[in-house]
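S.K.: attaching a predicted model along with its sequence, questions to come.
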Amino acid sequence: MSATVQTGYFFMPEHIILVGASERPQSLGERIFSHLLGSSYQGKITPVNLRHSSVAGIPSYSSLSKIPGQADLVVAVIPPDHYDSLFKACRKKDLRHIILIQDWENLPPESCKNARSIIQKHHGDELNISACNSAGIQLPSLNLNIGTQADYPAGHIALLTGHSTVSRNINHLLNTLHQGVSRHISLNYDLSPTTSADWLNRFGHNRHTKVAVTHYNPAENQRELFSAIRHFTRHTPLILLSTHYTDNTDKAILRSLSRHCNFQLVFNTSELEAALKAHLSSIPVITNPTILSDTPIEWLRTTADTCELTLDLPTDVPSIRQGCIGSSPTPARIHRLALEQLQNPHTQALLGIISPDTPDAYSIHQTLDNLAQKTSKPILVSYRFSDGLTRFNTPEEALLTLYFRNQTAYLQQVQNTPAPAKTGRLKTPKSKNIDKAIASSQTELMAEALYLPPCQTQKHNAVQFRFSRHAIYGNILTAHYNGKTEAALPPFTTLDIQRLSQFAELDNTSVLNQFLHSLNTLIHNNQHIGDIILNYNGSLYSSTIIPEIVEKPVAPTTKIPKKAVQTLEQAAAKMQSAAAYLQQKNPAAAEFLRNTGEAASELLHPKTETPEIQNVLAPYPSQTDTFVLPNGNTLHIRALEPEDAEAKQKFVRLLPAADRYTRFMTHTNELPLPTLARLTRPDFHTECAWAAFASDGRIVAVSRYSRINRNECEFGITLAPEARKTGLAGKMMSLIIQTATQQGYQTMNAEILKENAPMLKLAEKSGFTVTPSETDRGLYQASLDLNEWQNSNKNK
């Protein structure tokens, strides 16, 4: 039976069992139990302690089996050596949700290694385990602190980190901004089988959260992580904090992912502070701030260029020279000059810069604050002792905040932009030609098979596009031009072509278009050549191919006899048992036995090849199909791609008005561009859309489903009038049911208008249970158990 995760267990627990609760001063069990007791948490807390019948005056139990009733959460602060027995007891009592909290950094490496093995063994079908750092979990809205750090103030920021110190630093930053936390968890990214992606999915849409800060973990499954981020940012802004080392290529890839998934990317605390101010304040988009400063300020232009801003440094001799108003301005003079600039129709916003040692500095600050209350144009203030979301300690911080505010608007614009249709004549490489070229090891034949320019050696290339494999993100495409790096991730689209050609200042995109099309084909065929480089110098293109070196595993020269294998296996097992026994008494001997045992196991069972790195973005489904209409016309069915946006819009426009209303439940002649962009760019890791195309390229049917949560999805189907009563609807329904089942969904749902009789009939025929909606009399609720559907189809 699967341990279905319900967020109530974590964010609204009514009963918590604390295994390892203690009164011993400064022990982990005492610190966490003291925080629980010191809060005003209204739920039930049950301590478990082997030696004492009560802890802090509260009745305690020596084992989980003796605790009456059930609990929402089991929090364990015991040593990892006891995890195996803990998990067995949890399984026996049907306690499915376990939080392990430990000061992992102060434990021996071997203890962490053993903990990982035990956790991986038990996590899964019946137990859902999260390994946390000592910072643990805090839910300030419930006054719940399950950790060693002081209570976080309640607020609107959700925190998800992989280190206790990172949590502490962010909380300190929020305190300086007078902001608080809605929910917080600090995972041990190395040990926890429940990842940051899993917890983002649990966070879901919460009315108390205005923005989330997630500490980036490059070691977990990147496809699942960025899919979770993409779904999360559809309802809540997210800032991704990267604290690991990143080179220019890594940064370019993460920026590409930020465009795809709509999150802000920051690399340090200063950037995080600016990004938080940008999200939490009401600052509008500002690209050309007007500066008034009591010190020469032209040097700030360099920072402005980095932040993609243009400064307006007004000059009105003798009052103002390049934004500088003199070293000892009075509050009255500041008020007059600021008012003059604000009345200028070209002024977007005013940034007042005050030196800390300026006479009347505080009064000037107050004057600008009061003026800000009386004008519609933003007034930002840079003053060392400033306080507030639109007040900054340095002018650089002010400009960085404007950069992140503008980036937020840009990223949303990217989300709302549909991909243009494919243009030009594109040649699709043939798989057999590619295989033949690879077998020949001749780079000239490889370039020819991919329809790329001839291979030539160039001493200097103005632009270089390089296709390669990254150790974390899989296949990537990087562009290098003018000392800068840009990146794109497959599957490549016409939006990537637009961005890359703009980055490289290309007038003609036909060669780049063919290059990306050939790369998509190569990836779709799962064929590997190596690094493929497209060089551009002036008007000349050339190719460079660096073939992949495949190392074949060396076959064993001798075969170990079966009896010897059994003897070695028994010896290896005994060595591991002996190592566990000697761990406390003689660590050196235990380590020797453990290493010897592992060496024996490796001899018997050599490690298999490292699994291939997954591309971070899910590919389009490769499945295609056909359907023959009664009139003999053949339809081609495939996954809906971003470049189908124009065809999708035409399809919607040609639908009868009544059909558009029953499908979208609103009166519309066409889809708004943001909706069109979203519907034609599904996340194929957790969503899918299928389309049936006529021979002239017209769409005549679309079926899709979108994610509600990790277990549920919602479907929709639309057919052109010519395709109705042909059996096509059943075909399109079958495709989305199959794909949703493959992606692990348990239930498929839909809300259907009562007057939409054809859809109600299709749902019932497809096995859905159709019932009147409990919330809207004009709707029916259709629901299909995908597990039952799968089992019934297996038996057919």
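M.R.: The structure has been received and is ready for your questions.
S.K.: could you use CA atoms for every contact and neighbour count after this?
M.R.: Fine.
S.K.: please enumerate the strands of the stretch 51-200 of the chain.
M.R.: Taking DSSP state E, counting those that start in this stretch as the criterion, the stretch 51-200 of the chain carries its strands at 54-55, 58-59, 73-76, 97-101, 128-139, 144-146, 154-161, 181-187.
S.K.: out of these, nearest to S258?
M.R.: Set against S258 and scored by C-alpha to C-alpha, the strands of the stretch 51-200 of the chain come closest in strand 154-161, at 17.7 Å.
S.K.: and the contacts of that closest one?
M.R.: Applying C-alpha atoms under 8 Å, 6 or more residues apart in numbering, the external contacts of strand 154-161 come out as 140-141, 167, 179-187, 196, 208-216.
S.K.: still on that earlier bit, got TSV for the strands of the stretch 51-200 of the chain, with mean neighbour count and distance to N520 too?
M.R.: Supplementary listing: these in TSV, determined by neighbours: other C-alpha atoms under 10 Å; distance: least, C-alpha to C-alpha, whole Å:
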stretch	mean neighbour count	distance to N520
strand 54-55	19	63
strand 58-59	12	63
strand 73-76	22	46
strand 97-101	24	42
strand 128-139	25	38
strand 144-146	25	48
strand 154-161	22	35
strand 181-187	26	37
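S.K.: second structure for comparison follows:
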Amino acid sequence: MSVRNLQHLFAPRSVALIGASARPGSMGATLLANLQGGGFKGKLFAVNPKYKQLGDLPCYASVADLPEAPDLAVICTPAATVPQLVRQLGERGTRAAVVLTSGLARGRDARGRSLRQATLDAAHPYLLRLLGANSAGLLVPGLGLNASVAHSGALPGRIAFVSQSGSLMTGVLDWARTRGIGFSHFISLGDSADVDLGDVLDHLASDGNAGAILLYVDQLRYARKFMSAARAAARSKPVIVLKSRSDTDGARPAASESGALATEDDVFDAAIRRAGMLRVHTTEQLFAAVETLAYARVLHGERLAIVSNGLGPGVLARDALRYGGGVAATLSPESVTRLDAVLPAGWNGAQPGNPVRASPVNLLGGAPPERYAAALDVLLADPQVDAVLIVHSPTATVDSRDVANAIAPLARAASRPILSCWLGGASVVAARAIAAEARMPTYRTPEDGVNGFLQLVNYRRNQNLLMEVPPSMAGHMAPDRSAARALVREAIAAKRLLLSDPETKAILRAYGLALVETRAAVDADAAVAAARAIGFPVAVKILTPDVMHKSDVGGVTLDLDSEDAVRAAAVRMRARLGELFPQARFDGFSVQAMCRRTHGHELIVGAALDPVFGPVLVFGQGGVAVEVLDDYSVGLPPLNLVLARDLVDRTRVARLLAGYRNRPAANLDAVLAVLIQVSRLISDIPEIVELDINPLVVDSRGAIVLDARMRLALADRSGSTLDRLAIRPYPRELEETIEWQGAPLLLRPIRPEDGPAHLAFFDALTPDDVRYRMFVRIRELQPSQLARFTQIDYDREMAFIATRKNADGVFETLAVARVVADPDNTSAEFAVTVRSDLKGMGLGRIMMEKLIRYCRARGTGEIVGEALPQNSRIVAMVKKLGFDVTIDREDGTRNMRLALR
């Protein structure tokens, strides 16, 4: 990932158009007209040997003839000329170019390289960044820059739009202009030969002109890079994604049920959710989401109250909420009493003796503006209401503007979201404008208003996943990774890539999963012997790698209570397989102890390998009908308890697991433990490409694996085994135990589960130590700050803690050393904090040396930091470690720098 030189692309002071033309309708003429007509205040150069002058603009014959090196070049010449032009620009000093030319991937140069590769090779020595090829261009309305072939410009605004489709870009520009929607940036990525989604997200995340980021995604190639950039951007501003659905879903071959379930679209949804972004499915939803997220207050719950001046529109909104999976607010008794006092009788459809407390609140036709304000005032005070949707239908007796003016002051002062729907056309235009000025999201239909609220709900859920600190995972068994790896290596050496149930269970056992006793048998006699050893009753299942569902060939028989029954079942299964699938391989039988769980639920837990995002996890309702039930969720590893719980909660079976009637609740902790251990397994062992645990039977006592199968493949040795994961897992290899003050001290990367210990660490700091670290006085850490400190992206930053057990046997944090690198890994900013009562004992130096070793190994160019003048300890320490320290003349801040390259 890299943001190097992107400032020349998105904020150039001079632009050269290479291929400028006077020929009407040509790309060169269109670009020239747009560059001149956009109001760009910088220098503009035209390059084309055919012209001396283009209008009032001098035209130069070549790049070499330009009076100076332009910050940005825009290239629209034939494909064969592009590599040489890029080389000339790099030699001249240009550091960014937009390439609109198409066909570079197909064309070849004299050396046989694709023109695309030749262009990259030409740019590389000069760090010249390329947008495109086949880009539709770039607009930065705040600079008056229109380096695009769009037929209309963009209005200035706070939205950054990034598109992988040039044709969609021009259509959206036209659509947005008619609706008065403005942009900070409008970027067509084209082929993304160099600058891609990850690079642009990194740049826009720190660009103050972009208040929200919209992405149109067609396909992704570098999931790890994208996820790292997306998670960083989503922490700072709303990121909304529109992606076309894959037309290959369901067609991907898989040797497992998990592989068949986890479609490309499911995996992309899981990635967007994990990154804290919001996915939408239409262009209308895309821009509606921007207004909703930009205007609405922060949502702290999911209960919506609906207010309408007529029963019909209110009921339509309520139905849309119900069918969308939303929650209608149930009003408190106090609110009902207050509404009874200010609204006409029958406002909630109540009958004598049967008061109705759920919304919609019907203000009745002809409701005056004061009635809207009175009802809204009551609802905003109700602790059982998290947001309010006001639906207004125009009437002959009440001016819609008066209604908007009545509720606008309440909307401005409210601490929770208020959304408004103004039904109608010209008669409510002014009301919509008043509502928008009061920062109320406005919609044209009740259904649109509800959909806006549901976008808030989904965005809140995704942000919570990004920010929530999970509880400790203490008590979870540490896996025997070496034993599992040995079993996998042994199977691959024997070329057994599709593992049977007994072989898979041996690997799962190393990760602490509870398993029903299972033995493999090569024939009927061996099956009888296995049953005798296990004890009756048993289940016998046929082993064949060529049939995914054993029950399809009569390959499962349960409750066998004698040797004769076992032998007869085995013989019958073998014959049945030969009749139905004569080509299928026969590997013997699996003999299992019968698992009797009267109130057990059958679940599936599995893993599959996505071609873009790598390993993914599947959870849902299991059994023989798993694919028909269509009740499953997909997530990305690694998991913690919060993420595992979310994976469960997104299925319908979660409600069954909670218990109902006289059926006790299932042991959810056991299910979460299985998910986390499976997440660890597929993160640890790259050779595992598919896994099915089906069924995993769970009841109030726990969870036990009945059936399992696994597919292996030779791991790609071209890079790190962790590179296949879209999100880098906890880097266990960086753990280190040292002796300190006569006792062992563990130095390790911070984990999300360290939240409670980190709070205790913060509380143990003196106010001055907090100020030295934060540069301001802070009394307590907010939840979002705690999540930011403990839930880090190990690809981008590192935080090491020094930890040991206290007298109560609980691990405590004694010191924290943190380093955050820029996306290019050229410079990394550090901070070290030692618990106030442990200063002067060498712990700060230990942590700093750990950071330096880490940065050297990672190839970081330099480590930098700042310190207040009063923080003499840190300054003295880093000087001993070789840092250069300079003093800022304005405020006396100490600037510290250690060159590592």
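M.R.: It's in. Every value quoted in this text rests on a predicted model; they were computed, and no experiment measured them.
S.K.: rewinding a little: and of the strands of the stretch 51-200 of the first structure, who's closest to A647 of the first structure?
M.R.: strand 154-161 (39.9 Å).
S.K.: so where is that closest one in the second structure?
M.R.: The alignment of strand 154-161 of the first structure onto the second structure (TM-score structural alignment) covers residues 156-163.
S.K.: with the first structure superposed, average distance for that stretch?
M.R.: The superposed stretch 156-163 of the second structure is, by mean C-alpha distance after the TM-score superposition for the first structure, a mean 0.9 Å from where its aligned residues fall in the first structure.
S.K.: in the stretch 351-500 of the first structure, which spans are strands?
M.R.: Applying DSSP E, counting those that start in this stretch to the stretch 351-500 of the first structure gives strands spanning 379-382, 391-392, 463-470, 474-481, 484-488.
S.K.: does A411 of the second structure touch I418 like I think?
M.R.: Yes: counting by C-alpha atoms under 8 Å, A411 of the second structure does reach I418; the two are 6.3 Å apart.
S.K.: more neighbours, these two?
M.R.: Taking other C-alpha atoms under 10 Å, A411 of the second structure and I418 do not tie; I418 has more neighbours (30 against 24).
S.K.: right, and the more buried one touches L380 too?
M.R.: No: counting by C-alpha under 8 Å, I418 of the second structure stays clear of L380, with 9.1 Å between them.
S.K.: need the residues touching each of these two.
M.R.: Counting by C-alpha under 8 Å, 6+ apart, the residues touching both I418 of the second structure and L380 are 387-388.
S.K.: picking that back up, okay if I get the strands of the stretch 51-200 of the first structure as TSV plus distance to R698 of the first structure?
M.R.: Formatted as TSV, those follow (distance: least, C-alpha to C-alpha, whole Å):
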stretch	distance to R698 of the first structure
strand 54-55	72
strand 58-59	71
strand 73-76	53
strand 97-101	50
strand 128-139	47
strand 144-146	56
strand 154-161	45
strand 181-187	48
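S.K.: so for E340 of the first structure, which of those sits nearest?
M.R.: Going by C-alpha to C-alpha, the one of these nearest E340 of the first structure is strand 154-161, 37.4 Å.
S.K.: got the angle between the closest one and strand 128-139?
M.R.: On the basis of axes from the mean of the first three to the mean of the last three C-alpha atoms, to 10 degrees, strand 154-161 of the first structure is oriented at 150 degrees to strand 128-139.
S.K.: give me the buried positions along stretch 214-221 of the first structure.
M.R.: By neighbour count with 16 or more other C-alpha atoms under 10 Å, stretch 214-221 of the first structure contains the buried residues 214-217, 220-221.
S.K.: quick one: end-to-end length of it, please.
M.R.: Stretch 214-221 of the first structure stretches 15 Å from its first residue to its last (C-alpha to C-alpha, to the nearest Å).
S.K.: and the contacts of it?
M.R.: Contacts of stretch 214-221 of the first structure (C-alpha under 8 Å, 6+ apart): 159-162, 189, 195-196, 238-243, 472.
S.K.: again, only this time at 7 Å
M.R.: Applying C-alpha atoms under 7 Å, 6 or more residues apart in numbering, the external contacts of stretch 214-221 of the first structure come out as 159-162, 239-242.
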